[in-house]
Each structure stands twice: as structure tokens, then as C-alpha cells.
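A.B. asks: With the input below, show me the fold.
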Amino acid sequence: MQKKVDATKIAIIGGGSWATALVKILSENDVRINWWLKNKKDVDHILEFGKNPTYLSDVAINTKKVKPTTNVLKALEDVSVVIFVVPAAFIGDVLATIPPAALKGKIIVSAIKGMIPLENILVTDLLQKNHEIPSQKICVIAGPCHAEEVALEKRSYLSIAGEDLSVASVVANLLQCRFVKATVVEDLYGVEYCAVMKNIIAIACGIARGLNYGDNFQAVLVSNAMLEIELFVDAVVKKERNWNASAYLGDLLVTCYSPYSRNRTLGNMVGRGYSVKAAQVEMNMVAEGYYAVKCVYEINKKLNVQMPITKAVYNILYEKISPSVELRILEDSMC
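C.D. replies: You can find the predicted model right below:
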């Protein structure tokens, strides 16, 4: 008989700001968390001082509930829920160190809002492809929610998407706490694609802001972007959706308007004249939209969806076309 694993035993794979925020949320409840971080100095610091020295360093880590480690296989021992919070560009390297047997039977959660570069696939696609995880055992965490506001215990909302609502409900219950409300959505791929797309749009909003476009233009840009997202996501995964729901429109709005948005920050710096590389170095954080826009652009070569905003961001970041030129072209496509 297979040993029953306690559903409150969780592994967090990743050491960034969103991983730290999720650790804080989960620690509000009666759980045990194995937390994998790549950097041994960060692990040692957390064990000694109860703080992540690199990200959200003001957040107190409850080391009675949280056990940090640099051994990913140790982190996966005797847990039933695994939450991946590694940038999409690096998740393949992490998964390469994990045999499929180490994830078998567990609920797998992606808190990664990006796509796999070169392969042009979602993180959930990679999990199914490389580790044979049934889609019914996979969930996605979406917003609208920023790690920085979680750190401040501001009222926040999470959307947990999955094909099996009973599985998504397990994850939502774990993430619900006194300052976070978590709801379930039966749209695994739609929510994940939307989370990818909103980062691309946030870069566009940042570029516009860096070029001194005002609130009026950004409002038009975001409303047009919502239509672009609907057309693209429906072309990839057709399903009846309420696009005004928090998992879609809400996540888009917070990413486009918040000063905490790293994608908006990247775009703002590029709009002000930074090279993409210089902006990435100064930010010292991964803006998922940078990689995602190339993936979406490549996918759309087959779909032929009208996506002027995505095309503009791609041209600026990868073809090195002047942001001011692309935004002037974009102006004419807005309605």
C-alpha cells in the first residue's frame, strides 16, 4: 500500500521574490515547507536570521515551519504539493536534476508566468512532456498579486487554475490566509497563456511611459491589449471565458499599472533609452516578458492573429527598432 502523504507538506522550488512571498503566505497556515534555494549563502542566512537576504529581505521566515535547503531532491521528500517558482528560462535546468519518480503522484503547481525559450511551450507543457505528469495533477497560480504587497500584508487575491477543480481547491485552501483570498478557475491553459501575455503588454506600457506617453494613451493601450490577448488565447485554446475576471483582466491591470511590475520597469528603462541588456543588468531580476514575447511571436507565425502590440514589443527588444518609431506605428492601430 502506498504511503499517504500529508497534504500540508509542501515543497517550494525557487528563491526569488515571488517564492519568498509564497513562503510567507503558506506559513500563515498549519503547514511544513521544504524550500529549495540555489544559493547556499541564502540558505545559511535564512537558517541563522530568518530572512531571505537577496529578495524581500524584510519578510520574517518562520524556520519552525520552513526548512531551506540547496538539495532539490531532499526538498521533494515526503511532500504532496510542489510549487515551482523558477524563471521560465531556467526551469528546464532545474527539472533536469529531478527524476520523474520524484514528482510522481504529487500535485504540481507552476507559479511561473513565462514560456520556455526556443521550445515556445508553456511550463505546464514542459512538465507533462519531460516528467509525464497528468494535466489533472497540475495547477497554475495567477494574480492579480505582487510579491511586494504580500510582503506588506496588503489585501491580495490569487487565482488557482486547474483542469480538476478538486485539485485546484486543495492548492487554493493552502494559499488562503488572513490577507490573501484564493479562488479556483477551470482554465489551466487559458490562465497560463494570459499570465504570459500580460507581461508582454506590461513591457509595452513601460515603454510608453518611458517615452512620456500619458495615462490617456495607456488606457487605450491596455484596452486594445485585452482584445489582443483574447484573440490569441482563443486561437490557441478555445474555451468560453469571462475575460473580465480577476485571473484575466485583473492580472493584466496590476502588471501594467503597478510600479512593482518588473516587466513594466524593463519597458520603462528601454523607453528612456537603456539597451535591453543594460536594463536587465541594472534590474538584477528576470522580466519574463522579454523571453515570452519571442515565444508568442513565433507561435503567432502559424496562427496569424492580429497582434500589433506584441509585434511592436518584439521589434523593439529583438530587432532593435527605435521605441519611438514603433510606438508611433502602434498609435495608428489603436482604437
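
A.B. asks: alpha carbons only for contacts and neighbour counts from here, please
C.D. replies: Noted.

A.B. asks: Okay, helices next: where are they in the stretch 101-250 of the chain?
C.D. replies: 123-131, 147-151, 165-175, 188-210, 215-236 (DSSP state H, counting those that start in this stretch).

A.B. asks: Now do the same contact list for the residue nearest in space to the middle of the chain.
C.D. replies: Nearest to the mean C-alpha position of the chain, by Cα atoms, centre = their mean, lies K113 at 2.5 Å. By Cα atoms under 8 Å, 6 or more residues apart in numbering, the contact list for K113 reads A88, A142, E192, A195, V196, N199, E288.

A.B. asks: at 7 Å what do you get?
C.D. replies: E192, A195, V196, E288 (Cα atoms under 7 Å, 6 or more residues apart in numbering).

A.B. asks: and the second one, how far is that from M283?
C.D. replies: When Cα to Cα, to the nearest Å is the yardstick, A195 and M283 sit 21 Å from each other.

A.B. asks: These two: who's more crowded?
C.D. replies: A195 (29 against 14; other Cα atoms under 10 Å).

A.B. asks: For A292, see how far away the nearest residue to that one once chain neighbours are set aside is.
C.D. replies: Leaving aside its chain neighbours, A195 sits nearest to K113 (5.5 Å; criterion: Cα to Cα, 6 or more residues apart in numbering). Distance of K113 to A292, computed by Cα to Cα: 9 Å.

A.B. asks: To check against the first, give me the structure of this:
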Amino acid sequence: MEKIAMLGGGSWATALTKILSENGARVDWWLRAKDDVQHLLRTRHNPRYLSSVQFDLNQVYPSTDLEDAIEEADWLVLAVPAAFVQPVLDKLSRDSFKHKRVVSAIKGMIPGKNQLVTDYVAERFRLPRTQLGVIAGPCHAEEVALEKQSYLTIGSPDASLALAFCEMLRNRFVSAHPASDLDGIEYCAVMKNIIALTGGIAHGLGYGDNFLAVLVSNAVQEIRRFLQAINPQPRDLSASAYLGDLLVTAYSQFSRNRTFGSMVGRGYSVKSAQLEMNMIAEGYYAVKSIHELNKKLKVNMPITEAAYNILYEGNAPGAELDVLKEKLR
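C.D. replies: Model (predicted):
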């Protein structure tokens, strides 16, 4: 039996715990809130996210004790919001991950450090990149809960790690495939949230599907320019781990980044949108990180800059989209 520690109590952590445990893995599930753990132990449901999913407590062991959750694990799956990764993991000793494989399911960057989650983990716990992986879509947790056909890509420079984790995920409604482009997949997962957020702003302002199609087309070019500047290597951005993940996040009703952006476009302040959603929109933090990284790279990134100007400079969404639409082709 594979032993997995799942870190995080959100919808994606819940969906992954469902898949892995139903495929026979033991999952020690770390959640921050004691009330959530007690609810899970009593009802076998996560009270906050995907509450229709029921867990077998002979396979899933909820806990608020982080060290206990990871102690016996062969695999660690990180599924906490990127903004909380450092405060959570800095409580652990530097040797805590020494003989473990670590897979990030986080589609964001470490705020302040402007660092990919896998880069932070490698640095903090002195891990070789061959012990690291990342989960990419296109896949929404809500559709996993409904057991709709879903596709995942596991990126890692170690082919055996990627393939092994794919095998743990595959079932009758989940297809999973390995890939070697760890950095490219992770950066693309970060940037697609920025695009979805900007598309949401446009939707909130009353722009239609025609504009969103052009926005997404230009976004692919923007992502390609950024990846070639920060991590140049041959990659096919039409693959599902890149384009597919971008499309589902930009268009889906389940996309929290699109929802967050739509609220901003309709006139909500950033703070009020965050409070009303009661969920983390990773794109909000990602915009600042990518903007800061691009100060040195100087890549042409009009979509990212428009989002940054709205969210961090306080520019009016309508005026900023008027500028952006003239730059798209």
C-alpha cells in the first residue's frame, strides 16, 4: 500500500484524496482546522469543500498534526494555497522530506519570494529535482467529485516518479500521463490563472466570447514568450498540460480565478471579492510574482500587466481593458 501525506483541506486536496484513497493508497490527510478534522471523523465528509464526497476512514486518516501526517509517508502531496506554503512548511525540520517524493498540486507561487513551489521545496529541504513533481490539468476538482472524465499530467524530470504517480491516479474516469517539463508546466499553471482572472474582468465589464477567444489566443503567445525567457527549451504549448489547462480555467463555471475577476470587473474591490468568495484565487498573488520577475526579463506581457495595473495599481478595470484591447491581435 502506498503511503501518502496530503497537505491541505481545499477542494483540490479533497478531490485528490478521493482518487488516491479509492485506488487503494493510505492517505494521511493534514488539515489546519480541528473542527474540519472532527467533522470528517464523524461524518466522513469535508464540511467545506466537495461535501458530497464520502471517505473510507480505513484508507483516509485526517489530522491536524503535520509532523505525524508526514512521518510514515512515501509521498507528500502539497495542496495548500501558495500564500500559505511557506508558513506551513517552515515549521518542519530541513530533513523532514529527505527520503520522500514531493508532488505539488499548487498552481501559484510563493509570495514575496516570487518562486515556484517546487523551487522553494528543493531549496528549503535540500532535495534534488528528481524527487519533485507537479500535477497539471486540465481538471477541476468539482468534476472529479462528480466522476466526470478528467485528464491529468504529472511533470517531473524523473520519469519513474511521474509514471508511478500517474499509476496511483488512474481509474475509470481519470487519465494521467507523465511529462518531463517540470518548470514549464508549473509556470504555465501559474500564468493560466492570470489569464482566467483577466478574462473574468472582461466578462464582468460586459465583453463577450469573441473578445475572450482573442484574449486566450494572445495569452498562449504571452506564455510562450515568458517561458522562453525564463526557462528556454522545446515544448509544445498545444499539449493539454499547457493549452488544455489554460482553456478550462479561462472558460469553466468552476474557475475561481474567472469568478474573482468577474467580480472585480463588476465593481467589487479586491478585498470584498476575496471575502465574498471565501476561496483563494491564486491568480491574484501570481500577477504580482510574474510582474516582479518580468522586471528583469522585460518580456512583452500586456495581459499580465493589465491585470497587475487593475489589482495592484488601482487602475479602473474599464480603462485598463480599453488599453489592452488595442494591443491584442
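
A.B. asks: Translate the residue nearest to A195 of the first structure into the numbering of the second structure.
C.D. replies: Aligned by TM-score structural alignment, K113 of the first structure pairs with K107 of the second structure.

A.B. asks: Quick check: A73 of the second structure touching I4?
C.D. replies: Yes - look at A73 of the second structure against I4 with Cα atoms under 7 Å: they come within range, at 5.1 Å.

A.B. asks: what residue of the second structure matches up with V237 of the first structure?
C.D. replies: Under TM-score structural alignment, V237 of the first structure pairs with N231 in the second structure.

A.B. asks: So what's the residue count around L297 of the second structure?
C.D. replies: Other residues close to L297 of the second structure by other Cα under 10 Å number 12.

A.B. asks: cool, Y312 of the second structure as well?
C.D. replies: 12.

A.B. asks: And P259 of the first structure, by the same measure?
C.D. replies: Quick note: P259 of the first structure (other Cα under 10 Å) scores 12 neighbours.

A.B. asks: And L169 of the second structure, by the same measure?
C.D. replies: Count around L169 of the second structure with other Cα under 10 Å applied: 24.

A.B. asks: That one pairs with which position in the first structure?
C.D. replies: Aligned partner of L169 of the second structure by TM-score structural alignment: L175.

A.B. asks: next one: E147 of the second structure
C.D. replies: Under TM-score structural alignment, E147 of the second structure pairs with E153 in the first structure.

A.B. asks: Next one: its match from R178 of the first structure, what distance?
C.D. replies: Taking Cα to Cα, one finds E153 of the first structure at 9 Å from R178 of the first structure.

A.B. asks: More neighbours: the two, which one.
C.D. replies: When E153 of the first structure and R178 are compared for neighbours, E153 comes out ahead with 16 against 12, by other Cα under 10 Å.

A.B. asks: Now do the residue nearest to the more buried one when sequence neighbours are not counted against A151 of the first structure, distance only.
C.D. replies: Leaving aside its sequence neighbours, E153 of the first structure sits nearest to F179 (Cα to Cα, 6+ apart; 6.0 Å). Look at F179 of the first structure and A151 of the first structure: by Cα to Cα, they are 10 Å apart.

A.B. asks: More neighbours: which of the two?
C.D. replies: Taking neighbours as other Cα under 10 Å, F179 of the first structure and A151 compare with A151 leading, 20 against 14.

A.B. asks: wait, that one sits on L22?
C.D. replies: No - contact criterion Cα under 7 Å: A151 of the first structure and L22 do not qualify, at 9.6 Å.

A.B. asks: quick check, L76 of the second structure in a strand?
C.D. replies: Yes - residue state for L76 of the second structure (DSSP: H, G, I helix; E, B strand; the rest coil) corresponds to a strand.

A.B. asks: That one contacts M6, doesn't it?
C.D. replies: Yes - contact status for L76 of the second structure versus M6: in contact at 6.2 Å, counting by Cα under 7 Å.

A.B. asks: okay, these two: which has more neighbours?
C.D. replies: M6 (31 against 22).

A.B. asks: residue contacts, W18 of the first structure?
C.D. replies: With Cα under 7 Å, 6+ apart, W18 of the first structure has these contacts: A147.

A.B. asks: Quickly note the distance from it to I299 of the first structure.
C.D. replies: 27 Å.

A.B. asks: can you check V72 of the first structure too?
C.D. replies: 32 Å.

A.B. asks: What segments of the first structure are strands?
C.D. replies: Here the first structure has its strands, by DSSP state E, at 9-13, 32-36, 66-69, 81-84, 107-110, 115-116, 121-122, 138-142, 156-162, 180-185.
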